[in-house]
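# The amino acid sequence is not available; the structure is as follows:
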């Protein structure tokens, strides 16, 4: 095929190459592509000159504009701290009731408290504070130590079975492992505990069995959980007569709790969180609880 042949369909010159009757056209690169390459190349050169770019032996080229992301981040943090101080000082100096009555401060609680909870508490209690195996439901279940703001703040501060010398202590005895109750007695008291929150168990179990379980409960469990098994905030013992369970409400889980005992742990957050952050978390948890009521 001769060079310089013009294709009769497109009007373009050919290169002289042909494959199975297909001729290669010598089409020029579109001008917009050249213009785009020039524009992008010019922008790259300009950016390299104006902004920090090439490394060197004693650092890096800082650019004619002197932009520095380290400075920008420090300035951003300073601005954020100044903005936080505007409301943090108010929250730190204001009592719980007054904060709850101030909608502008409660909006701060909702926004900042949600982040604090997600960063520090959700790993155990869940993103919605509804708990999980081994961790109590903070949004719905009765508060084991009480739901007054000061009480919740104190629990967050010192923890439960935590590292603080002021920590709250809560432990359920291992009635089976330590041979305080026999296997038969454990089975009887488990049936009684089940009957408190499960009508089908209460209606199907033999009255004599439930009476025996109630007696075992009164002699061994009521000192912490109360005679009605509704829990005691003085000892942090949970309510056993409602639908909420920390370690599971099925028969096997209840028996496991009675046999082996329980001793859950909550970290002591004092020193990790500021007093203002603890107050924010307290108010956020209370807000979650009120929303479920």
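Everything's here; your move. Predicted model only: the values in this text are computed from it and were never measured.

# only C-alpha atoms for contact and neighbour calcs from this point on.
Noted.

# Outside of stretch 209-225 itself, list whatever touches it.
Contact with stretch 209-225 is made by 185, 188-193, 195, 202, 227-229, 231-232, 235, 237-240, as judged by Cα atoms under 8 Å, 6 or more residues apart in numbering.

# here's the one I want to compare it with:
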């Protein structure tokens, strides 16, 4: 008969197993662990009876509480659509001035507009609307096609260089690449344009270059950007006298622009967004920067 062995320090029985002088104790499972296991198993069994749990072919056990998250979500969606329909209808029928005069509607515009902008516009214009490389900043007061709410809504609706039959069309020719201007004319024209927003660049040393560039500008660029270079919104031609640039305003970038041309693109949103959503977005974008009449 095997003699029972006990640990001399703790007094617990041992299993008789020993590894490198270390003896394994035969200690019971702690009471707290047993209680925890019992409680969790009881809880699981209760949940099986109360909540939808077990799959049964094409259906499942409904549970005594008849809790159906699918129905709950459907009910929440129906309720949200009903609440949304009320203010959507008001936005659809009201003009922009009426909406802006209604603080409740404008609160909805700011909240819904921020979400719509993030879902549809932020990938190009940035979350805050400050633009990215080659995409315009929407928070300033520099607009290619006009910055009134009506003009912004129209731009969203038809797009720019898009497939919409009423799309806004705008393109800058590649003067150098297509041989319209030679290399020297490209450089002098770019230098003149650069000097318009950088007056310090005009010095006695390059006055002849800038004068030659002005002549090239008047002969080739003024038709779109106007003689005073302040742009033409009907053509989407930007103002060249300020410090707002889509593609960059340093001299090298302007030379590259004159040489290779530019053609931006904005998709048309009239099929993806509803009229009310376009109005909300137009009001939201308009509110991002300096408001124009």
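Thanks, I have it. Predicted model only: the values in this text are computed from it and were never measured.

# ok, back up a step: in strands, which of the contacts of stretch 209-225 of structure 1 fall?
Among the contacts of stretch 209-225 of structure 1, none falls in strands (DSSP state E).

# give me every residue that touches the residue positioned nearest the centre of structure 1.
Geometric centre of structure 1, nearest residue: residue 122, 2.5 Å, by Cα atoms, centre = their mean. Taking Cα under 8 Å, 6+ apart, we find residue 122 of structure 1 in contact with 128-129.

# And for the one 3 residues further on?
Shown in contact with residue 125 of structure 1 (Cα under 8 Å, 6+ apart): 131-132, 135-138.

# Could you identify the buried members of these?
131, 135-138 (16 or more other Cα atoms under 10 Å).

# So which residues of the stretch 1-150 of structure 1 form strands?
For the stretch 1-150 of structure 1, strands defined by DSSP state E, counting those that start in this stretch occupy the ranges 14-19, 22-25, 55-56, 59-60.

# and the last one, which stretch of structure 2?
Mapped onto structure 2 with TM-score structural alignment as the criterion, strand 59-60 of structure 1 occupies residues 59-60.

# Residue 30 of structure 2 -> structure 1?
Under TM-score structural alignment, residue 30 of structure 2 pairs with residue 30 in structure 1.

# ok, how many other residues are close to its match?
Residue 30 of structure 1 has 8 neighbours, counted by other Cα atoms under 10 Å.

# what's it in contact with, if anything?
Contacts of residue 30 of structure 1 by Cα under 8 Å, 6+ apart: none found.

# need the contact list for the equivalent of residue 134 of structure 2 over in structure 1.
Aligned counterpart of residue 134 of structure 2 in structure 1: residue 134 (TM-score structural alignment). Contact analysis of residue 134 of structure 1 by Cα under 8 Å, 6+ apart lists 246-247, 264.

# for residue 146 of structure 1, same thing?
152, 233.

# if I look at it, how far off is residue 46 of structure 1?
Distance of residue 146 of structure 1 to residue 46 of structure 1, computed by Cα to Cα, to the nearest Å: 65 Å.

# about what we covered before: can you list the strands of the stretch 1-150 of structure 1 in JSON lines and add mean neighbour count?
As requested, the strands of the stretch 1-150 of structure 1 are exported to JSON lines (neighbours: other Cα atoms under 10 Å):
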{"stretch": "strand 14-19", "mean neighbour count": "14"}
{"stretch": "strand 22-25", "mean neighbour count": "14"}
{"stretch": "strand 55-56", "mean neighbour count": "9"}
{"stretch": "strand 59-60", "mean neighbour count": "10"}
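
# Among these, which comes closest to residue 117 of structure 1?
Proximity to residue 117 of structure 1 (Cα to Cα) singles out strand 59-60 among the strands of the stretch 1-150 of structure 1, at 41.0 Å.

# For that closest one, give me the average deviation versus structure 2.
When structure 2 is superposed, strand 59-60 of structure 1 averages 3.3 Å from its matched positions, counting by mean Cα distance after the TM-score superposition for structure 1.

# just the helices in structure 2 please.
31-50, 69-93, 96-101, 103-120, 122-125, 149-158, 183-197, 207-220, 222-225, 251-260, 275-288 (DSSP state H).

# so which of these comes closest to residue 6 of structure 2?
Nearest to residue 6 of structure 2 among the helices of structure 2 is helix 31-50 (21.3 Å), distances taken as Cα to Cα.

# Among the contacts of residue 125 of structure 1, list the two that are farthest apart in space.
132 and 138 (10.3 Å).

# quick revisit: output the strands of the stretch 1-150 of structure 1 in TSV, with distance to residue 98 of structure 1 appended to each entry.
Converted to TSV, those look like this (distance: least, Cα to Cα, whole Å):
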stretch	distance to residue 98 of structure 1
strand 14-19	85
strand 22-25	81
strand 55-56	56
strand 59-60	54
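
# Residue 70 of structure 1 is nearest to which of these?
When the strands of the stretch 1-150 of structure 1 are ranked by proximity to residue 70 of structure 1 (Cα to Cα), strand 59-60 comes first, at 13.9 Å.

# In contact with the residue nearest to residue 96 of structure 1 when sequence neighbours are not counted, which residues are there?
Excluding its sequence neighbours, the residue lying closest to residue 96 of structure 1 (Cα to Cα, 6 or more residues apart in numbering) is residue 149, at 6.8 Å. Residue 149 of structure 1 is in contact with 96, 282-283, 286, counting by Cα under 8 Å, 6+ apart.

# Looking at structure 2 now, which of those residues still hold up?
Mapping the contacts of residue 149 of structure 1 onto structure 2 (both residues aligned by TM-score structural alignment, their matches' Cα atoms under 8 Å) leaves 96, 282-283, 286 still in contact.

# In those residues, which residue is surrounded by the most others?
That'd be residue 282 among these, by other Cα under 10 Å, with 25 neighbours.

# What number of neighbouring residues does the nearest residue to that one once chain neighbours are set aside come out with?
Closest residue to residue 282 of structure 1 apart from its sequence neighbours, by Cα to Cα, 6+ apart: residue 153 at 5.5 Å. Using other Cα under 10 Å, residue 153 of structure 1 has 22 neighbouring residues.

# can I assume residue 153 of structure 1 is in contact with residue 279?
Yes - counting by Cα atoms under 8 Å, residue 153 of structure 1 touches residue 279, with 6.3 Å between them.

# mind checking how far the residue nearest to residue 141 of structure 1 when sequence neighbours are not counted is from residue 228 of structure 1?
In space, residue 141 of structure 1 comes closest to residue 244 once its chain neighbours are excluded; the distance is 6.0 Å by Cα to Cα, 6+ apart. Distance, residue 244 of structure 1 to residue 228 of structure 1, by Cα to Cα: 16 Å.
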